[in-house]
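*Asks:* Have a look at this prediction, sequence included:
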Amino acid sequence: MTVDLDRAVEAILMVADEPQSPVSIATALDTPVATVRKAIERLVADYDGVSEGAIERGFELREIGGGWRVYVRAAYDDLVNEFVHTNNPSKLSQAALETLSVIAYKQPISRGMIASIRAVNVDSVVRTLLGRGLITEVTTDGETGAILYGTTDLLLSHLGINSLDELPPISPLLDDGAKGFDGDLR
């Protein structure tokens, strides 16, 4: 079966929840990195509407921290934000609440660190929390390039607090006051 390279790169980027480097995409597709870079350039031009016959899409490819990821085009941020908040059920699963708690107390924190603390895969939960606007990408780790997450003002609003300093101390809730955490606790 012959696969269209541009569509294959596009498919990988559509499901990736972290920026993907051209090297990782090339490895996954068993294709030279230079060929993948050209495919990414064509996709960027296509999505931006600069390719012949193309129209600007509601999403774009952005290079972040040495990798590429699909994002909502800035012009549609408010519309998508409103859609997500009005069309998603307001209840969170137990897994989402646990993950949100880890992020609130440990931010900024990477997905890998969250998974290490919770001892489960948190990819879909983090996507849900991002989609609901309860967490956001704060920065990237200078050493690893991992995206670091933090909570948003929307979460504070839902909790009815003005700052994270108003969160209850976590220590009384844990046997030894530090189980699953390291460093300074609130």
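*Replies:* Arrived safely, thanks for sending.

*Asks:* drop to CA atoms for contacts and neighbour counts, all remaining ones
*Replies:* Fine.

*Asks:* so I40 makes contact with A8?
*Replies:* No: counting by C-alpha atoms under 8 Å, I40 does not reach A8; the two are 10.6 Å apart.

*Asks:* The structure to be compared is supplied as follows:
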Amino acid sequence: MTTKIEQKAIIEGLLFVVGDEGLESKQAADILQIEVAEADELIQEMKEEYQSEARGIEIVEIAGAFQFTTKAKHISYYERFVESPTTSSLSQAALETLAIIAYKQPITRAEIEDIRGVKTEKPIQTLSSKQLVKEVGRAEGTGRAILYGTTRDFLEYFGLRALEDLPSLPEQSGEESIEAEADLFFENFQDVINTDDKEEGN
């Protein structure tokens, strides 16, 4: 039998793992093997605990699911971080994620991770903070996962008039691996970046 402290620790870990997909009280209850009312009570207590001045994040409820988010009163510091020279450029992980979103949108984080083969929570957060991608809806089915798409800023950032300006992807054979598909996305997307850089240099 797990203690209340341990149950909260497990929920905290689950909130970290699920990221912006969110965690429903029923999901937490099923995993902890407790009643939904008990899970909801634990999460509500945790929400209050995270209101402490010593915490930089809080728990919020969005569309019936709970998730971690930064506190609004600290936003100026986050903006300073995003605008700093060390974070002005996009990492390869962010570019690969952005390429997949650009070609496959609307797409869920889980679908992006299936293609890349690694977690993409941080790259998506980076792209969202730079306003290159945004939430464009919710997928059908259990969990109603968030769907991501590119923004107008994305087009302006890479000098594109429309998504149709992205280079076309050649037909893929059924035997090609997901890793090869991800590489193809990135290579084609990199062509756009390189072309844009050359035009800026002229």
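*Replies:* Right, received. Where do you want to start? Treat the numbers as computed from the prediction; the structure is a model and nothing was measured.

*Asks:* circling back to that earlier point, higher neighbour count, I40 and A8 of the first structure?
*Replies:* Neighbours per residue, other C-alpha atoms under 10 Å: of I40 of the first structure and A8, the larger number sits with I40, 20 against 16.

*Asks:* what residue of the second structure matches up with the more buried one?
*Replies:* Superposed on the second structure with TM-score structural alignment, I40 of the first structure falls opposite I43.

*Asks:* Ok, V102 of the first structure next?
*Replies:* Match for V102 of the first structure (TM-score structural alignment): I100.

*Asks:* Which residue is the nearest non-sequential neighbour of its match?
*Replies:* F185 (6.1 Å; C-alpha to C-alpha, 6 or more residues apart in numbering).

*Asks:* Could you check which helix or strand contains that neighbour?
*Replies:* Assigned by DSSP states H and E, F185 of the second structure belongs to helix 178-201.

*Asks:* Mind listing what's buried along that helix?
*Replies:* E181, A182, D183, L184, F185, F186, N188, F189, Q190, V192, I193 (16 or more other C-alpha atoms under 10 Å).

*Asks:* swap in stretch 124-133 of the first structure?
*Replies:* Under the neighbour-count criterion of 16+ other C-alpha under 10 Å, stretch 124-133 of the first structure has V125, V126, T128, L129, L130, G131, R132, G133 buried.

*Asks:* likewise stretch 156-167 of the second structure?
*Replies:* Within stretch 156-167 of the second structure, the residues that count as buried by 16+ other C-alpha under 10 Å are G159, L160, L166.

*Asks:* And the second one, which helix or strand is it part of?
*Replies:* Yep, that's L160 of the second structure we're talking about. Assigned by DSSP H and E, L160 of the second structure belongs to no helix or strand.

*Asks:* That one: what's its closest spatial neighbour, skipping adjacent residues?
*Replies:* L166 (7.7 Å).

*Asks:* What lines up with that neighbour in the first structure?
*Replies:* Correspondence of L166 of the second structure to the first structure, assessed by TM-score structural alignment: P168.

*Asks:* For D153 of the first structure, see how far away its match is.
*Replies:* Using C-alpha to C-alpha, to the nearest Å, P168 of the first structure is found at 17 Å from D153 of the first structure.

*Asks:* burial of the closest residue to K8 of the second structure other than its chain neighbours, as a residue count?
*Replies:* The shortest distance from K8 of the second structure to any non-neighbouring residue, by C-alpha to C-alpha, 6+ apart, is to L42 (6.6 Å). L42 of the second structure has 18 neighbours, counted by other C-alpha under 10 Å.

*Asks:* List the contacts of L42 of the second structure.
*Replies:* By C-alpha atoms under 8 Å, 6 or more residues apart in numbering, L42 of the second structure lies in contact with K4, Q7, K8.

*Asks:* Also Y148 of the second structure?
*Replies:* Contacts of Y148 of the second structure by C-alpha under 8 Å, 6+ apart are I101, Q105, P106, I107, T108, R109, V133, K134, E135, V136, G137.

*Asks:* any idea which of the residues you listed is closest to F16 of the second structure?
*Replies:* R109 (14.5 Å; C-alpha to C-alpha).

*Asks:* Please, which helix or strand holds the residue nearest the centre of the second structure?
*Replies:* The centroid of the second structure falls nearest to I124 when counting by C-alpha atoms, centre = their mean (3.7 Å). Taking DSSP H and E as the definition, one finds I124 of the second structure inside helix 121-129.

*Asks:* Which strands or helices does that helix pack on?
*Replies:* Packing partners of helix 121-129 of the second structure (3 or more C-alpha pairs under 8 Å, 6 or more residues apart in numbering; DSSP states H and E): helix 92-104, strand 133-138.

*Asks:* May I see the buried residues of stretch 124-133 of the first structure organised as TSV, with distance to L79 of the first structure added?
*Replies:* TSV is the format used below for those (distance: C-alpha to C-alpha, whole Å):
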residue	distance to L79 of the first structure
V125	22
V126	21
T128	17
L129	18
L130	15
G131	13
R132	13
G133	13
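
*Asks:* Quickly name whichever of those is closest to Q20 of the first structure.
*Replies:* When these are compared against Q20 of the first structure (criterion: C-alpha to C-alpha), the nearest one is V126, at 17.1 Å.

*Asks:* mind checking how far the closest one is from D77 of the first structure?
*Replies:* V126 of the first structure is 19 Å from D77 of the first structure, by C-alpha to C-alpha.
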